[in-house]
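J.: structural data only, the sequence is not supplied:
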């Protein structure tokens, strides 16, 4: 990612050099951030398109069919598992996981920036989720809820936060220099946990499948934007021409 960004910024710098004799060395980075914002806008448009179809008959049928299929697997053992998983995707679950990540960052990677970046992505997702829920104002499913809920339904806060948090961790682990087997195991574990959190909300009867899809899309938007932004900032700080 960083190498690709560097090449992209270099191309912008070359283009500016061909067009202008003098230009601000910071301009290629500003243009790259602008393009990152355009990526976010495109993602938001996809999110809005999904939101506009919430009341459609086709989506309602899809929500009902998927929900009926998922809850048909309800068993005492599976219910305990999904209750545990949904707790992992809640506030206290993230505090525990973040605590473990802090220890790993301190003792293994010895870099605090990864913790700060992950916390920022999660915070942005959480704040924007509250705003989106109030703006869209979709009620919860009317089927039996196996856990108590108090907020609105769309987009799923659990799915959005899980995608932002574990999605960004997946990206970080792809960048870490570590044992390849451990890296693959960690990435698969985060991906499985991310999907489990989303499915748990349908299984427990507190979200429509489209709530989960919307949450995943919105969370992914933040992941992509933050990855681009963090890498641009790091390249900017390393570039002697911007000093």
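T.: Cool, the structure landed. Predicted model, so just to flag it, every value in this text is computed and none were measured.

J.: okay, CA-based contacts and neighbour counts for the rest of this
T.: Will do.

J.: can you tell me the element residue 139 falls in?
T.: Residue 139 is part of no helix or strand, with elements assigned from DSSP states H and E.

J.: mind checking how far it is from residue 151?
T.: 9 Å (C-alpha to C-alpha, to the nearest Å).

J.: assign residue 185 to helix, strand or coil.
T.: helix (DSSP: H, G, I helix; E, B strand; the rest coil).

J.: biggest helix in this protein by residues?
T.: For the chain, the helix with the greatest residue count under DSSP state H is helix 209-238.

J.: which other helices and strands does that helix contact?
T.: Using 3 or more C-alpha pairs under 8 Å, 6 or more residues apart in numbering; DSSP states H and E, the elements in contact with helix 209-238 are helix 2-19, helix 27-52, helix 57-71, helix 113-136, helix 157-175, helix 180-203.

J.: same thing but 6 Å
T.: helix 157-175 (3 or more C-alpha pairs under 6 Å, 6 or more residues apart in numbering; DSSP states H and E).

J.: quick one: residues contacting the residue nearest the centre of the chain.
T.: In the chain, the residue lying closest to the centroid (C-alpha atoms, centre = their mean) is residue 164, at 2.2 Å. The contact partners of residue 164, taken as C-alpha atoms under 6 Å, 6 or more residues apart in numbering, are 122, 219, 223.

J.: from residue 75, how far off is it?
T.: Applying C-alpha to C-alpha, the value for residue 164 to residue 75 is 30 Å.

J.: quick one on the thing from earlier: the longest helix of the chain versus helix 157-175: what angle between them?
T.: When axes from the mean of the first three to the mean of the last three C-alpha atoms, to 10 degrees is applied, the directions of helix 209-238 and helix 157-175 differ by 40 degrees.

J.: comparison target, given below:
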């Protein structure tokens, strides 16, 4: 089996700290998106967008723009949908894991897609530039590639972290996946279809929803293990 029966056992100081930190990240992420969204609704101009746009224009030669164009595809709907189907199939038919794992992975991906689309329709922010080749159509805030990439690659980091792989390997894969997910988000600025604040909001929203999904999964797995222990104790008593 690739995955081990991890996760949180009885509450400890470390797990309590992680829980508190998780709630802070969730609340902070949604609050950040809401704060930016309020200004977007009022059609405010962000100094950060101008500063980042000017900076990118100075370090974005044709070869880098082309490279970012390839990277940005790793956050496209078709690509993440294909990968998600493969992951669900693996979790259901190969890994031997609890049904809750593929279920909450699906909740993670479908939920972030619905949230992103709903917020886009709510804020109706126009893009800095419409480029159909890079999925640069529709509304701009928050960045869908950013939310999707953070949710998907972040869940892959979680699956790696709870696997039987060696600690060094888990760290290496986790760092690579994290950097790649962030690169997908940043690529949206380089290809010119999103503002910096679109991407920042996308990263915040994707991270918050990812934590919600993983936390809900861990709670269900904890309850399942607890029931299994009670059943085992009853059988042996």
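T.: Everything's here; your move. Note that this is a predicted model, so its numbers are computed, not measured.

J.: coming back round to it: for the longest helix of structure 1, buried residues please.
T.: 209-229, 231-232, 235-236 (16 or more other C-alpha atoms under 10 Å).

J.: go on, stretch 71-88 of structure 2?
T.: By neighbour count on 16+ other C-alpha under 10 Å, the buried set for stretch 71-88 of structure 2 is 71, 72, 73, 74, 75, 76, 77, 80, 81, 84, 87, 88.

J.: select from those every entry located in helices.
T.: Taking DSSP H as the definition of helices, those contribute 71, 72, 77, 80, 81, 84, 87, 88.

J.: show me what the third one aligns to in structure 1.
T.: Put plainly, it is residue 77 of structure 2. Using TM-score structural alignment, the partner of residue 77 of structure 2 in structure 1 is residue 91.

J.: ok, back up a step: residues in structure 2 aligned with the longest helix of structure 1?
T.: The alignment of helix 209-238 of structure 1 onto structure 2 (TM-score structural alignment) spans residues 196-225.

J.: now that stretch on structure 1. Mean distance?
T.: Once the two models are superposed, stretch 196-225 of structure 2 sits on average 1.0 Å from its counterpart in structure 1 (mean C-alpha distance after the TM-score superposition for structure 1).

J.: can you tell me what residue 152 of structure 2 aligns to in structure 1?
T.: Looks like residue 152 of structure 2 aligns to residue 165 there (TM-score structural alignment).

J.: what about its match, neighbour count?
T.: 29 (other C-alpha atoms under 10 Å).

J.: now it. Nearest residue, chain neighbours left out?
T.: Using C-alpha to C-alpha, 6 or more residues apart in numbering and skipping residues adjacent in sequence, the residue nearest residue 165 of structure 1 is residue 122, 5.4 Å away.

J.: trace that neighbour over to structure 2, please.
T.: So, by TM-score structural alignment, residue 122 of structure 1 is matched to residue 109.

J.: how near is its match to residue 102 of structure 2?
T.: Residue 109 of structure 2 is 11 Å from residue 102 of structure 2, where distance means C-alpha to C-alpha.

J.: the two - which one has more neighbours?
T.: Each of residue 109 of structure 2 and residue 102 has its neighbours counted (other C-alpha under 10 Å); residue 109 has more, 23 against 20.

J.: quickly note the distance from the more buried one to residue 33 of structure 2.
T.: From residue 109 of structure 2 to residue 33 of structure 2 the distance is 19 Å (C-alpha to C-alpha).

J.: and for residue 149 of structure 2?
T.: 17 Å.

J.: in terms of neighbours, single out the busier of these two.
T.: Using other C-alpha under 10 Å as the criterion, residue 149 of structure 2 and residue 33 rank with residue 149 on top: 30 against 21.

J.: doesn't residue 77 make contact with that one?
T.: No: judged on C-alpha atoms under 6 Å, residue 149 of structure 2 makes no contact with residue 77 at a distance of 9.7 Å.
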